[in-house]
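>>> Following is a predicted model, sequence given first.
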Amino acid sequence: MKSISQKMVLGAILSSALITSALAFDAKELAKRSDKGIKKPVMEYKIPDESTIPNNQFGDLVKYGKELTVHTYKYIGPEVKDENMRFAGNNLSCQTCHLDAGTKAYSAPFIGTAAEFPQYRPREDTIGTITDRINGCMQRSMNGKPLPVQSKEMKAFEAYMHWLSQGIPVGGAKMEGRSLAKIDRKMIKQNKADVANGQKVYEMHCLSCHGANGEGVKNEGVANGYTFPPLWGNDSYNKGAGMYRVLKAADFIKSNMPLGATKENPILTDKEAYDVAAFMNQDSHERSEKANRIADFPDDAVKAPDVYRPGKESIEHQFGPFGKIIK
């Protein structure tokens, strides 16, 4: 006959198994909800020639949109002189993640973005617009507040993304480089991210630019951003940002970091990218919280597998292994 303590342990194990099963991410269900009924053509990843930007009001907005992407902190950052224009809560730029003004392949580029919207957004479990998506970044990666929908800045971001998406049909297209290149999913299903090894990777490959404490290298002057951005701390992205998710961060890092890395010629291995992403986003590193983050991904079936909120998801959702989480 089992003791009470044995029964409690068995019950906890069974309960944990049921929770893990209930929280399993279903890629097929996400694909079903995201389906627009439009067959996407295969197209070449192509960056438009800036000499084709028209000399008119639309062209002016496109140029301002690019400038906002590169020097976000200069126009809507927390240090700008006009307090009414302080929409971003940190001194990062959109280009911090969307490299080369949103044109570098495999770095979440803007090429084709405008053609993809409206689209199903699992984080909100609704159909979202490109305006919604931009303001999502403003509140998460930029740790700030939404831009007014009719503001010049919002129109400029939209115009720039629209111009970069020229020639791509409504509904989007299949293009190499359009999305982040994923690290080995078999590896992350079988292995937990190693934070201690991630620290070693950071010290060898990242510290020289991002600093011993992830503080980055800030440019002199006011509202002048960073040469190399902070990876944690109050002037970095908050816990609602995609980069706070370990798999998302690892995918980005593998094809883009350290500087000079590309998908074709990476510097880190998949495991090193996985480990350093975990080190970067570990709880001991100070990072701002995102208000009401608990409301993100209300439907477990399409919740990203690496979304972790203490008390809601098990620790495996933060650092893996993800074998029981991803169907």
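Perfect, thanks for sending it.
>>> alpha carbons only for contacts and neighbour counts from here, please
Noted.
>>> Is residue 44 part of a helix or strand, or is it coil?
coil (DSSP: H, G, I helix; E, B strand; the rest coil).
>>> try residue 166
Following three-state DSSP, we place residue 166 in the coil state.
>>> where does it sit relative to residue 199, distance-wise?
Separation of residue 166 from residue 199 (Cα to Cα, to the nearest Å) stands at 42 Å.
>>> Of those two, which one has the most company?
residue 199 (20 against 15; other Cα atoms under 10 Å).
>>> Just confirm that one contacts residue 279, I think it does.
Yes: using Cα atoms under 8 Å, residue 199 is in contact with residue 279, at 5.9 Å.
>>> so residue 120, which of the three states?
Applying three-state DSSP: residue 120 is strand.
>>> ok, now which ones touch it?
With contact set as Cα atoms under 8 Å, 6 or more residues apart in numbering, residue 120 has these partners: 33-34, 126-128.
>>> Just put those in TSV and tack on neighbour count, distance to residue 156 and secondary structure.
Listed next are the contacts of residue 120 as TSV, based on neighbours: other Cα atoms under 10 Å; distance: Cα to Cα, whole Å; DSSP: H, G, I helix; E, B strand; the rest coil:
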residue	neighbour count	distance to residue 156	secondary structure
33	16	30	helix
34	14	27	helix
126	12	25	strand
127	14	22	strand
128	15	19	strand
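>>> then this one, side by side with the first:
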Amino acid sequence: MLFPRVRVGEAFIVALLLVALDQALARPHLVAAQATKQRVPFRVPSEAELKDSVYRASALRGRAILLATRDSLPHNVGNSLRCASCHIDGGLRRDAIPWVGSYARFPQYRPRSGKVDLIEDRINDCFRRSMNGRGLEPTGRDMRDIVTYFAFLSGGIPVGAEMEGQGFPRLQAMKGDAGRGAAVFKSTCVRCHGANGQGTQLAPSLWGPRSYNVGAGMARINTAASF
């Protein structure tokens, strides 16, 4: 029996197309996942949902570290801030970079690092930049307890889903006015942060050696303005 002659290059291209078609038919969910991103409502789980005693103890210890970071981890914090200084209401307020849902967004590619980061990488970025300190041992108890608390706050949220209220609201692009900013700061901010932004017992330092370093997100004008 005679068959039509096919050049090697043509056969290779046909084979690639057949493989691609087979994968698309066998795994249509992958295509759908790329085409649309699921959006879920903002929901803060109740502490009563922490049933298991071991899991509960780990999550609550993680929360305690986040709320009193310098006192809990003095060797890892190089300023007067705590994680909850930026994550308002203990990371539970929507539109204020909440921790709710954060666990479900990792692993994720981050342009700043140029690689796929785990949530442990993101936490240590905050310790090195926002806390002006040293990163935690990725497999140590402190990191494990913080991640456990984040996992609890993300319960029921699908991996990769976009949650309402995550991050900050987007601001319209506008030109900065330092003079107007100084007037607003004097009338609104000094009562808690001090006349020079040095911090008081009510609110943390806004800049300087007791605050975040230049690598932190808050050192960027757009992030600070959104905050």
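Noted; the coordinates are in hand. Note that the coordinates shown come from a computational prediction; the quantities given were computed from them, not determined experimentally.
>>> Fetch the TM-score of the aligned pair.
Once superposed, the chains reach a TM-score of 0.82 (TM-score structural alignment, normalised by the length of structure 2), with 195 aligned residues with a Cα RMSD of 1.3 Å.
>>> coming back round to it: adding distance to residue 189 of structure 1, write the contacts of residue 120 of structure 1 out as JSON lines.
Listed next are these as JSON lines, based on distance: Cα to Cα, whole Å:
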{"residue": "33", "distance to residue 189 of structure 1": "24"}
{"residue": "34", "distance to residue 189 of structure 1": "24"}
{"residue": "126", "distance to residue 189 of structure 1": "28"}
{"residue": "127", "distance to residue 189 of structure 1": "30"}
{"residue": "128", "distance to residue 189 of structure 1": "30"}
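>>> Tell me which two of the residues you listed sit farthest apart.
Farthest pair in the contacts of residue 120 of structure 1 (Cα to Cα) is 33 and 128. Separation: 12.7 Å.
>>> conserved subset of the contacts of residue 120 of structure 1 in structure 2?
For those, the subset whose aligned partners also touch in structure 2 (both residues aligned by TM-score structural alignment, their matches' Cα atoms under 8 Å) is 126-128.
>>> ok, the residues you listed vs residue 49 of structure 1, which is closest?
Nearest to residue 49 of structure 1 among those, with distances taken as Cα to Cα, is residue 128, at 29.2 Å.
>>> Output the residue interval of structure 1 matched by the helix or strand hosting residue 149 of structure 2.
If you go by DSSP states H and E, residue 149 of structure 2 is part of helix 141-153. Aligned using TM-score structural alignment, helix 141-153 of structure 2 spans residues 152-164 in structure 1.
>>> ranges for the strands of structure 1?
119-121, 126-128, 217-218, 226-228 (DSSP state E).
>>> do you know which of these lies nearest residue 112 of structure 1?
Each of the strands of structure 1 was scored for nearness to residue 112 of structure 1 using Cα to Cα, and the closest is strand 119-121 (12.9 Å).
>>> Return the mean post-superposition distance for that closest one against structure 2.
Superposing on structure 2 and averaging over aligned pairs (mean Cα distance after the TM-score superposition for structure 1), strand 119-121 of structure 1 comes out at 0.8 Å.
>>> What is the corresponding segment of structure 2 for that strand?
Against structure 2, strand 119-121 of structure 1 falls on residues 108-110 (TM-score structural alignment).
>>> Any idea how many residues pack against residue 159 of structure 1?
With other Cα under 10 Å as criterion, residue 159 of structure 1 counts 22.
>>> doesn't residue 61 make contact with it?
Yes: judged on Cα under 8 Å, residue 159 of structure 1 makes contact with residue 61 at a distance of 6.1 Å.
>>> just the helices in structure 2 please.
Per DSSP state H, structure 2 carries helices over the ranges 8-26, 28-35, 53-67, 69-72, 88-91, 119-128, 141-153, 178-184, 190-193, 221-226.
>>> among those, which is the most enclosed?
Mean neighbour count (mean count of other Cα atoms under 10 Å) peaks for helix 141-153 among those, with a mean of 21.
>>> got the angle between that one and helix 53-67?
Interaxial angle, helix 141-153 of structure 2 versus helix 53-67 (axes from the mean of the first three to the mean of the last three Cα atoms, to 10 degrees): 100 degrees.
>>> Outside of helix 141-153 of structure 2 itself, list whatever touches it.
Residues contacting helix 141-153 of structure 2 (Cα under 8 Å, 6+ apart): 44-45, 50, 55, 58-63, 65-66, 99-104, 119-120, 136-138.
>>> One more pass at 10 Å, please.
The set of residues external to helix 141-153 of structure 2 that reach it, using Cα atoms under 10 Å, 6 or more residues apart in numbering, is 43-47, 49-50, 55-66, 72-73, 91-92, 98-104, 119-120, 123-124, 135-138, 154, 157.
>>> Nearest the middle, which residue of structure 2 would you pick?
residue 102 (5.7 Å; Cα atoms, centre = their mean).
>>> buried set for stretch 175-182 of structure 1?
Judged by neighbour count using 16 or more other Cα atoms under 10 Å, the buried positions of stretch 175-182 of structure 1 are 175, 177-182.
>>> show me what contacts whatever residue of structure 2 lines up with residue 140 of structure 1?
In structure 2, residue 140 of structure 1 lines up with residue 129, judged by TM-score structural alignment. Shown in contact with residue 129 of structure 2 (Cα under 10 Å, 6+ apart): 77-78, 135, 211-219.
>>> Over to residue 80 of structure 2?
For residue 80 of structure 2, the contact set (Cα under 10 Å, 6+ apart) comprises 69-71, 74, 131-132, 199, 204-205, 209-212.
>>> Filter these down to the buried ones.
69-70, 131-132, 199, 204-205, 210-212.
>>> Which one of those residues is nearest to residue 86 of structure 2?
residue 204 (9.6 Å).
>>> Show me what the closest one aligns to in structure 1.
Residue 204 of structure 2 maps onto residue 229 in structure 1, by TM-score structural alignment.
>>> Next: residue 48 of structure 2.
Checking TM-score structural alignment: residue 48 of structure 2 goes with residue 51.
>>> And for residue 215 of structure 2?
Aligned partner of residue 215 of structure 2 by TM-score structural alignment: residue 240.
>>> Could you report the separation of its match from residue 215 of structure 1?
Taking Cα to Cα, one finds residue 240 of structure 1 at 19 Å from residue 215 of structure 1.
>>> Looking at those two, which has the bigger crowd around it?
residue 240 (25 against 20).
>>> Could you measure from that one over to residue 46 of structure 1?
Taking Cα to Cα, one finds residue 240 of structure 1 at 31 Å from residue 46 of structure 1.
>>> Ok, residue 95 of structure 1 next?
18 Å.
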